[in-house]
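Trainee: Got a sequence here, can you build the structure:
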Amino acid sequence: MSLSRVSRTLPRVARLARGYACTSGLTANTAYTAVTHPDNSAPEATQELIKEHSSYLLNTYARPQILFTKGKGANLTDSAGREYLDFSAGIAVTALGHSDAQLNAVQAAQAEKLSHVSNVYWNEHAGALAKDLVEGTRAAGGLGLAKSGGPGAKVFFSNSGTEANEGALKFARKYGKDVGGENKTGIVCFTNAFHGRSMGALSCTPNPKYQAPFAPLIPNVRVGEYNNADAAVIAELVNENTCGVIIEPVQGEGGVGTASVEFLTALAKRCREVNAVLIYDEIQCGLFRTGTMWAHSELPVEAQPDVVTMAKPLANGFPIGAILVRENVADVIGVGAHGTTFGGQPLACALGRHVLGRISAPEFGAHLADSAAHLDTLIARLPKLFPQFIKEETRGRGLIRGIPFKNEKQPGEVVRMARERGVLLLTAGSDAVRLIPPLTITKEQCDQAVAVIESVLTVMDKEGKW
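Mentor: Down below sits the predicted model:
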C-alpha cells in the first residue's frame, strides 16, 4: 500500500473506531484489518532453513517463522518478499533506518583501511568519538558539565549496552571503595528496570522471570520504588554504604515509565550526600530518542548523573556501547581496572562518529521533532477511542512511546496482529505496546503504523478480546 493511500485511509479508521459509517464505503476492515502477512506462511525453503538452524542455535528466543533478508529505511523484507514497516527499529537500534547508504560507504571505506586493532595501541577513531560524545554532551547540557570549562568527562567503549552497564557498576564499586572503604559496596536499582542479562546487570533487573534461574546473584543490591520521591524513603534506600545507584530516566523494557524531575532531583541530592555514583542508563532512551541528546539533558544540573551508559543506536546496528564518566569517577579508574578485546575498535568507532554527527545535526533534530509531535497527536486519541482496552494516557516522549493496556494479555496480541498486517511493534513491561521507530521515520509512516493499531483494536473489540 502506498503512503498516500495510508494517509487518506487513516481518518476512515478513526471514524470506524468511533462507530461511524464511512461514506466512501471503504472501511478499516477492508483497508487494514485483513491479515496480509500471516506468521505461518513462510515459504517451504524458509521453514526448512529455520528447522536446520534450530538444530544448532540455542533456543533462547521465541521467534515467529519470519526470516528477514533485506531492509531499506524503515522497511524490512522477508524471504517471501513481504514488506514490513519496522516500528521497532531493531529494538531502538537503527536510528538511521536499515541499509543507510552513507553509513554503508563509511563502513566500506574503513574496512578497506583497518577494521580492528587491539587496545594495546591507539587508533584514530576511538578518541575522536569520545571527544564528540563529551563535547556533544556539554553542548546539550548533560552530565552536569559546564558549557565552558569546569569538570570534564571521559569515555570507555564496550560492545553492548549490557557491557556498558556492567562496566558502570564496576566503576561505582571501585569508586565506593576508594572514597569510603571496603564496606561501601551497596548498589541501588528500581522496580521495572531492565539493565541487561550479565550477572551484575541482571542483579539490577528486578524481574523474577529473568533473575530466578540464575540466583544467587551479586550481593548488596537493593530495589527502590520507581518515582517515589519521598525524601525519607530515598534516605533509607541510599545510605552511607551505597556506592552506586542505577536508573533509567525513561524505562524501555519495563513499560516506558518516565521518571519525574522531582524524583530524579531527590535521588541525585541523596547520592551527593553519601558520595554514591549516580548512573543513568540511557541505552534505550538516549542519543536523541526523546528529542534531546540525553533524556536527562533538560533536567536541572542538580538532577544530573555522574555516569551515562549508551549503546543501541550509536553505530546503527554495528556492536558498540559506551560509558561516559565524569572526571571525579574517572580519576579512580586506572590502568588495568577494566578492559575489552573489541571495545573501541576503529570500525565501530568510525561508524559511531558518522551516526552521532548525523543525528546531532540541527536539521535532523527538526525532522525528528516534527515526526514525534505528529506521532504524539495520533496516539493521544487512542485512550478515548478505545477506553475498553487502554487504561491511561500514553507514556514516554519523543520517539519512545508506550500504550498501556488494562489486560496484560492484550499487548502481545496487538503486536502479533499488527505484525500479520505488516507493522512490527514491541511489548514493554507487563502492560504496554512500545513504539520506538527509526529516528528518520516520516509522518506518513506514523500514519500507517497507528492506522494498523487502530484497525487491530477494532478487530479485537469485535471479537471480544477484552
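Trainee: From here on, just use CA atoms for contacts and neighbour counts.
Mentor: Fine.
Trainee: which SS state does residue 193 fall under?
Mentor: Here residue 193 is recorded as coil under DSSP: H, G, I helix; E, B strand; the rest coil.
Trainee: ok, now residue 294?
Mentor: Judged by three-state DSSP, the three-state class of residue 294 is coil.
Trainee: again, but for the one 4 residues further on
Mentor: Classification of residue 298 into helix, strand or coil gives coil, according to three-state DSSP.
Trainee: Ok, residue 402 next?
Mentor: Applying three-state DSSP: residue 402 is strand.
Trainee: Against residue 327, how distant is it?
Mentor: Residue 402 is 35 Å from residue 327, where distance means Cα to Cα, to the nearest Å.
Trainee: Which one's more surrounded, the two?
Mentor: Between residue 402 and residue 327, counting by other Cα atoms under 10 Å, residue 402 is the more crowded of the two (26 against 15).
Trainee: quick one more, to check against the first:
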Amino acid sequence: MPQDSLMNTYNRLSVAFEHGEGSWLFDTDGNKYLDALSGIAVCGLGHSHPAVTHAICDQASKLIHTSNLYTIPRQQELAKRLTQVSGMESVFFCNSGAEANEAAIKLARRYGHQVLNIENPSIIVMDNAFHGRTMATLSATGNRGAQAGFEPLVSGFVRAPFDDVEAVRNIAENNPNIVAVMVEPIQGESGIRIPADDYLNQLRDICNERNLLLILDEVQSGNGRSGKYFAYQHNNILPDVVTTAKGLGNGMPIGACLAQGKAAGILVPGSHGSTYGGNPLACAAALAVVDTIIEEKLCDRAASLSERILAGFRQELKDAPYISDIRGKGLLLAIELNEAGAELAVLAKVKGILLNVTGGGKVIRMLPPLTMTDSEADLLVNTVSRLIKVYAADEPVTQ
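Mentor: Here you go, the predicted structure:
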C-alpha cells in the first residue's frame, strides 16, 4: 500500500493487519501472527476483547465528546476506580503516556515553586530512560538518538545512572534545585531493565528525607503488566505521582497522571488541561479494561505466565553462548544477546511471531497480552527459541 503521503517517521515491517482476535493478528493476505508485543504493551487484554468492544460501541452510540468545561460522569467513575486500585488520591486524564509525563513534570515544577520556593526547579531522571517525545519528556528521556536534531532541549533535568541509589542521593544532597525524582520502575525501551528489589524503597526514603516528589513512570509497566496493577506495589510504597497510559485503554488513546498527598492539590483550574483528555469514549473503554483486569485476576495471570515463559526460555536456551541474559517481571520479558540482532524482529514475523528488538539492537523484547493462554505461551517460547538458535548458527530462516 503506498505511503507517500505519510511523513517518513517509522521503519515499518512489510505487513498490514486486517483484524485481531485474542493473542492473534491476521494480515490482509489471511496470514495469522501471535502478537507477543501487544502494540508495545497497549493491548493487554488482547484484540477485540468483548468487554472493551461492547463499552466502545455502547458509549459511541450515546456520546463521544463534550468538553472538560462540563462534568463527565464516565471520567469520574474511572478516576474513582484508578484511585482505588492505586492508593492515589486524584487523577488528571490526557491522551498518551507522553502527555501524562508532561503533566507530572509540570506538577513537579509547580511544586518546586509553590512549596519549596525554588526559582529554577530541577528533576533527577535516569540514564537510558524513555518518557516520551514532547519537548519536555524528550529532554527527560535518556536516549541521545531520540534527542538528536531537536536541540535546544528543555533545561531542568539532572541525570543519574539507573539503579544507582547513591548517585541519586549525592545529586539530591548537593543540588539545591532538585524538586523530584522521576523514574521508570522497570525501564522498557532500553531493554526491560529491572532494578534491585529495594531500589524504589530507597528512592522513596530519599524523597521523604528531602521533601522531594517521587514520580513513577508506569506508562509501560502499569495496568497489570508487571504482575501487580502497578509495579510499585511489589515494593509496598506509594509514589507522590504515577503516570500511566498504553494498557489503560487497550488501544483507545488515554493517559493518566495520578497524585497523592502533598502532590494531589498542586494542579488547579487554569494550571493545566486537555481538550480530549478523559472524554466519555476513552473513559468507557478504560473502565472496561480496569474492571476486566480486576475481575479476571489478570495481574496474577501475568505473574504465572511470566514464570512459565521465563522457565521455558531458560530451559530451551540454557548454556547458549550467544545469550547474555533472560529476564522479566510479569509480562515484561527480555532475552539479551551478546551481539546485535535487530533483524530478529523481521525474522520472527516470517515465523508468525510479533516482537521487537530494542536496547541497542541486543534485546528481544516481548510484551504479550495478559490474556495469553498456556499453549500460546509455549508456542512463543518454542518458536522464538528455535529462531534464535537458527539465527545464531547463521542458517537461513524459512517460512
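Trainee: Can you pull the TM-score for these?
Mentor: The TM-score (TM-score structural alignment, normalised by the length of structure 2) is 0.95; 393 aligned residues with a Cα RMSD of 1.6 Å.
Trainee: what do we get in structure 1 for residue 24 of structure 2?
Mentor: In structure 1, residue 24 of structure 2 lines up with residue 75, judged by TM-score structural alignment.
Trainee: ugh, wrong one, residue 307 of structure 2
Mentor: Aligning on TM-score structural alignment places residue 307 of structure 2 opposite residue 373 in structure 1.
Trainee: what's the neighbour count on its match?
Mentor: 15.
Trainee: was I right about it contacting residue 398?
Mentor: Yes: counting by Cα atoms under 8 Å, residue 398 is a contact partner of residue 373 of structure 1 at 7.5 Å.
Trainee: so where do the strands sit in the stretch 251-399 of structure 2?
Mentor: Ranges of strands in the stretch 251-399 of structure 2, per DSSP state E, counting those that start in this stretch, are 255-259, 323-329, 332-337, 353-354, 356-358, 363-366.
Trainee: Out of the ones you listed, which one sits most buried?
Mentor: For the strands of the stretch 251-399 of structure 2, the largest average neighbour count (mean count of other Cα atoms under 10 Å) is found in strand 255-259, namely a mean of 29.
Trainee: Quick one: average offset of that one versus structure 1, please.
Mentor: Superposing on structure 1 and averaging over aligned pairs (mean Cα distance after the TM-score superposition for structure 1), strand 255-259 of structure 2 comes out at 0.4 Å.
Trainee: what distance separates that strand from the centre of its chain?
Mentor: Centre-to-centre, strand 255-259 of structure 2 and its host chain are 13 Å apart (Cα atoms, centre = their mean, to the nearest Å).
Trainee: One more: stretch 327-344 of structure 1?
Mentor: Here the centre of stretch 327-344 of structure 1 is set off from its chain's centre by 25 Å, with Cα atoms, centre = their mean.
Trainee: ditto for stretch 351-365 of structure 1
Mentor: In terms of Cα atoms, centre = their mean, the gap separating the centre of stretch 351-365 of structure 1 from the centre of its chain is 17 Å.
Trainee: now stretch 153-169 of structure 1
Mentor: 16 Å.
Trainee: likewise stretch 193-206 of structure 1?
Mentor: Relative to the chain's own centre, stretch 193-206 of structure 1 is displaced by 15 Å; criterion: Cα atoms, centre = their mean.
Trainee: ok, residues contacting it?
Mentor: The set of residues external to stretch 193-206 of structure 1 that reach it, using Cα atoms under 8 Å, 6 or more residues apart in numbering, is 161-163, 165-166, 169, 188-192, 210-211, 217-218, 221, 223, 246-248, 251-254, 281.
Trainee: Could you do stretch 444-463 of structure 1 as well?
Mentor: Contacts to stretch 444-463 of structure 1, defined as Cα under 8 Å, 6+ apart, come from residues 3-4, 6-7, 9-10, 13-14, 16-17, 28-29, 32-33, 85, 87, 371, 374-375, 378-379, 382, 386, 414, 417-418, 421, 423, 466.
Trainee: Just tell me the aligned range of that stretch in structure 2.
Mentor: Counting by TM-score structural alignment, stretch 444-463 of structure 1 falls onto residues 375-394 of structure 2.
Trainee: in that stretch, what counts as buried?
Mentor: 376, 377, 378, 380, 381, 384, 385, 387, 388, 391, 392 (16 or more other Cα atoms under 10 Å).
Trainee: one step back: against residue 93 of structure 1, how distant is the match of residue 24 of structure 2?
Mentor: As judged by Cα to Cα, residue 75 of structure 1 and residue 93 of structure 1 stand 14 Å apart.
Trainee: again, but for residue 107 of structure 1
Mentor: Residue 107 of structure 1 sits 17 Å away from residue 93 of structure 1, going by Cα to Cα.
Trainee: Show me which of those two is the more surrounded one.
Mentor: Neighbours of residue 107 of structure 1 and residue 93, each counted by other Cα under 10 Å, are more numerous for residue 93; the result is 25 against 18.
Trainee: which position in structure 2 aligns with that one?
Mentor: Residue 93 of structure 1 maps onto residue 42 in structure 2, by TM-score structural alignment.
Trainee: Pull the contacting residues for that match.
Mentor: Listed by Cα under 8 Å, 6+ apart, the contact set of residue 42 of structure 2 reads 246, 247, 248, 249, 250, 251.
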